[in-house]
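> Prediction below, plus the sequence it came from.
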Amino acid sequence: MKKLLFVLSILLIGLLAACGNDEVIKIGATSTPHAEVLEKAKPILEEEGITIEIEEYSDYFLPNLDLDEGAIDANYFQHIPFFEGETTDPDKAYDIVNLGGIHIEPIGIYSKGITSVDDIPEGTEVIISRNDADHLRVLELFEAEGLIKVADDIEDPLTLTQDDIVENPLNLQFLFGEVNPEFLIEAYENEENTLVAINVNYAIEGGLNPLDDPLLLEGEESDYVNIIAARSEDKDNEDLKKIVEVLQSEEIQNFIIEKYEGAVVPVGGNN
């Protein structure tokens, strides 16, 4: 009997130890839509034996640093050009990899006081965030509308200036990098007769409708796909691969379509 109790005790200790060692994968994400999408995926992942903890961020400049330093295991907040800038910048050179694309967030141009493209006054200021990877993206949006012409020989899209605009009949004044992305809504509220380029996640958080409110809106063909990133050493991690697989699944992609009604566009793993 004592021997049986001893064996059972050992088994119980082993079971408790196994439960105590269940790995929790910590994923950094901005709140809308990234954290919301991850919350939807949580129960599906739990059925696969994967537990995730979502660490929410309000800016774009810490999640890759925290990932590189091991504070989180993956992140979901950035598009591919931003990721590429973070990994090639010699001052950062984060050793991280793209595990797969999940969705696109079309960027829009908003104004508190200007109600249509035809009514944009000459000399209007355009506020763009200090996220360098979005600068050319915004200029291309204005160019597609025929409002400006961007130089064909831009060497570095991360160091754009007003001089890279070769045709600008309205003399629009592009303010590059003066505002953090999370403060774009504040700039929109406070600057009545300016144009503000706002990422869809901040637009939604600020109570704007990303489909109806912008004067200009990026199309679904955008190259700015939001991805899951991880450290290079974890590129073959099976749990992280399963997380990407679930986020690219029909169930989660349909959730994105239904919840955001076109303001966030799923890519189904095609990028």
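Nice, I can see it.

> Only C-alpha atoms from now on, for both contacts and neighbour counts.
OK.

> check contacts around the nearest residue to T115 once chain neighbours are set aside.
Of all residues not flanking T115 in the chain, L215 sits nearest, at 7.2 Å (CA to CA, 6 or more residues apart in numbering). Residues near L215 by CA atoms under 8 Å, 6 or more residues apart in numbering: G108, I109, Y110, S111, T115, S116, V117.

> likewise L240?
Contacts for L240 were tallied using CA under 8 Å, 6+ apart; they are A74, D234.

> Let's verify it: helix, strand, or coil?
Look at L240: counting by DSSP: H, G, I helix; E, B strand; the rest coil, its state is helix.

> I'd like the distance from stretch 256-264 to the chain centre, please.
15 Å (CA atoms, centre = their mean, to the nearest Å).

> Straight-line length of that stretch, end to end?
7 Å (CA to CA, to the nearest Å).

> what comes up buried for it?
For stretch 256-264, the neighbour count (16 or more other CA atoms under 10 Å) marks I256, G262, A263, V264 as buried.

> ok, back up a step: out of the contacts of L215, the closest to L139 would be?
Each of those was scored against L139 by CA to CA, and I109 proved nearest at 10.8 Å.

> what about that closest one, how many residues close to it?
I109 is flanked by 25 other residues according to other CA atoms under 10 Å.

> Report how many residues lie close to the spatially closest residue to P181 that is not a sequence neighbour.
Of all residues not flanking P181 in the chain, S129 sits nearest, at 5.1 Å (CA to CA, 6+ apart). Per other CA under 10 Å, the neighbour tally for S129 reads 22.

> can I assume S129 is in contact with I185?
No: between S129 and I185 there is no contact under CA atoms under 8 Å: 10.8 Å.

> Can you flag which of the contacts of L215 belong to strands?
Per DSSP state E, strands hold the following members of those: G108, I109, Y110.

> ok, structure two:
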Amino acid sequence: MMNTLKKLAAVISIAAVSAGVWANQTVTVGASATPHAVILEHIKPELAKQGIDLKIKIYSDYVQPNTQLVSKKLDANYFQYRPFLNDFNAKTKSNLVPVVPVHIEPFLLYSSKITNLKQLKDGATVAIPSDPVNGGRGLLLLAKLNLITLKPGFKQLALPTDKLLSVRDIASNPKKLKIKELDSAMLPRTLSQVDLAALNCNYVLEAKLDIKKSLYIESGQDGKNIWAEYLVVRPGDQKKPEIQKVAKALNSDSTRQFIKQHFKGEIYTAF
């Protein structure tokens, strides 16, 4: 009987320890400061009720969140859309996978020197992101507004895997615009040095620029979620219960209402 009681006590002790570990399971997600980390902060209380301790690691660039996810310093990241993820996977031979789309950010043309695109002079300096995906998106926007034309075959992305373009794919530049490629995070700080800039919305929000003063807003709402920002993990991890809980919280009605109320139309839900 004594041995039985000891064994039972041992089982109960192990179960208690296991429950304690589960109750405090940590999931570390890399994210841009806003809106990504802000949205993650919103879901932390709900995840805590489910035994998930959500840790948010903020990055100011678009490189480290993926490289640190590959090296297992993160459990997931939330900062990118699929064309960017596809480009990273192809260049690094990685296989990171998207789990769920969460929100869509507009892509903006902004200036501190002019108030209308018609005021853009010949020879003006236009800054675009230096990475191939966001830089390509900037060029597509300039082409859409007839500021440049592109070589045949380049158009708005219909699939996340569509070919990206670069400045080498400009067919004509009638206004002789000087295209300057800069790191996305730097662009809001260089507005006084250029005539026009193509900006990612998250850096506009971080810099507290007035989105309503944008010269043009590309919403990114194409009905295909090509420009939706995704929760991303290593291959196979999308099936883990803790990742599924994070994904479900990010796609909840509560998160939908939070995005609408907190960001007041500056970004859009993608689910």
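Done, it's in. Nothing here was measured: the structure is a model prediction, and the numbers come from that model.

> thinking again about what came up before, nearest to E84 of the first structure among the buried residues of stretch 256-264 of the first structure?
V264 (21.4 Å).

> Quick check, the closest one in contact with E105.
Yes: between V264 of the first structure and E105 there is a contact under CA under 8 Å: 5.0 Å.

> how much space between the aligned partner of V63 of the second structure in the first structure and S249 of the first structure?
If you follow V63 of the second structure across to the first structure using TM-score structural alignment, you land on F61. Distance of F61 of the first structure to S249 of the first structure, computed by CA to CA: 29 Å.

> So those two - more neighbours on which side?
S249 (16 against 13).

> do you know how far that one is from A151 of the first structure?
Distance from S249 of the first structure to A151 of the first structure, by CA to CA: 40 Å.

> contacting residues for the residue nearest to P181 of the first structure?
Here S129 of the first structure is in contact with H135, F176, G177, E178, V179, N180, P181, L184, A197 (criterion: CA under 8 Å, 6+ apart).

> ranges for the helices of the second structure?
2-23, 38-49, 64-70, 82-92, 132-144, 201-206, 241-250, 253-263 (DSSP state H).

> Buried deepest among these, which one?
Most buried of the helices of the second structure by mean neighbour count (mean count of other CA atoms under 10 Å) is helix 132-144; its value is a mean of 22.

> how far apart are it and its match in the first structure?
For helix 132-144 of the second structure, the mean deviation from the first structure after alignment is 1.5 Å (mean CA distance after the TM-score superposition for the first structure).

> can you tell me what part of the first structure that helix aligns to?
Aligned by TM-score structural alignment, helix 132-144 of the second structure corresponds to residues 132-144 of the first structure.

> try stretch 80-88 of the second structure
Stretch 80-88 of the second structure covers residues 78-86 of the first structure once aligned (TM-score structural alignment).

> average distance between that stretch and the second structure?
Mean for stretch 78-86 of the first structure is 0.7 Å (mean CA distance after the TM-score superposition for the first structure).

> re the thing from before, any idea which of the helices of the second structure gets closest to P101 of the second structure?
That would be helix 241-250 among these, by CA to CA, at 8.6 Å.

> The first structure: matching residues for the closest one?
Going by TM-score structural alignment: helix 241-250 of the second structure matches residues 238-247.

> Now that stretch on the second structure. Mean distance?
Looks like 1.6 Å for stretch 238-247 of the first structure (mean CA distance after the TM-score superposition for the first structure).

> how distant is that stretch from the center of its chain?
That offset, for stretch 238-247 of the first structure, works out to 18 Å (CA atoms, centre = their mean).

> Stretch 133-147 of the second structure too?
19 Å.

> mind checking how far D253 of the second structure is from K49 of the second structure?
Distance of D253 of the second structure to K49 of the second structure, computed by CA to CA: 17 Å.

> quick one, longest strand in the first structure?
strand 96-104.

> what's the mean gap between that strand and the aligned bit of the second structure?
Looks like 0.9 Å for strand 96-104 of the first structure (mean CA distance after the TM-score superposition for the first structure).

> helices or strands next to that strand in the packing?
strand 225-231, helix 238-247, strand 265-266 (3 or more CA pairs under 8 Å, 6 or more residues apart in numbering; DSSP states H and E).

> Can you add distance to I27 of the first structure and give those back as JSON lines?
Output for those, formatted as JSON lines (distance: least, CA to CA, whole Å):
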{"stretch": "strand 225-231", "distance to I27 of the first structure": "9"}
{"stretch": "helix 238-247", "distance to I27 of the first structure": "10"}
{"stretch": "strand 265-266", "distance to I27 of the first structure": "19"}
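
> just so I know, which of these lies nearest P157 of the first structure?
That would be strand 225-231 among those, by CA to CA, at 17.3 Å.

> now the closest one: how far from the chain's centre is it?
The answer for strand 225-231 of the first structure is 9 Å, by CA atoms, centre = their mean.

> Check the mean deviation of that strand from the second structure.
Relative to the second structure, strand 225-231 of the first structure is 0.6 Å off (mean CA distance after the TM-score superposition for the first structure).

> and that strand with strand 96-104, angle?
150 degrees (axes from the mean of the first three to the mean of the last three CA atoms, to 10 degrees).

> Now for Q25 of the second structure: which residues touch it?
The contact partners of Q25 of the second structure, taken as CA under 8 Å, 6+ apart, are G51, I52, D53.

> Could you find the counterpart of L54 of the second structure in the first structure?
So L54 of the second structure corresponds to I52, using TM-score structural alignment.

> Can you report how many residues neighbour its match?
The number of residues near I52 of the first structure, taken as other CA under 10 Å, comes to 19.

> Contacts only, for it.
V24, I25, K26, I27, K42, L45.

> what's around the residue nearest to it when sequence neighbours are not counted, how many residues?
Closest residue to I52 of the first structure apart from its sequence neighbours, by CA to CA, 6+ apart: I25 at 4.7 Å. Using other CA under 10 Å, I25 of the first structure has 17 other residues around it.
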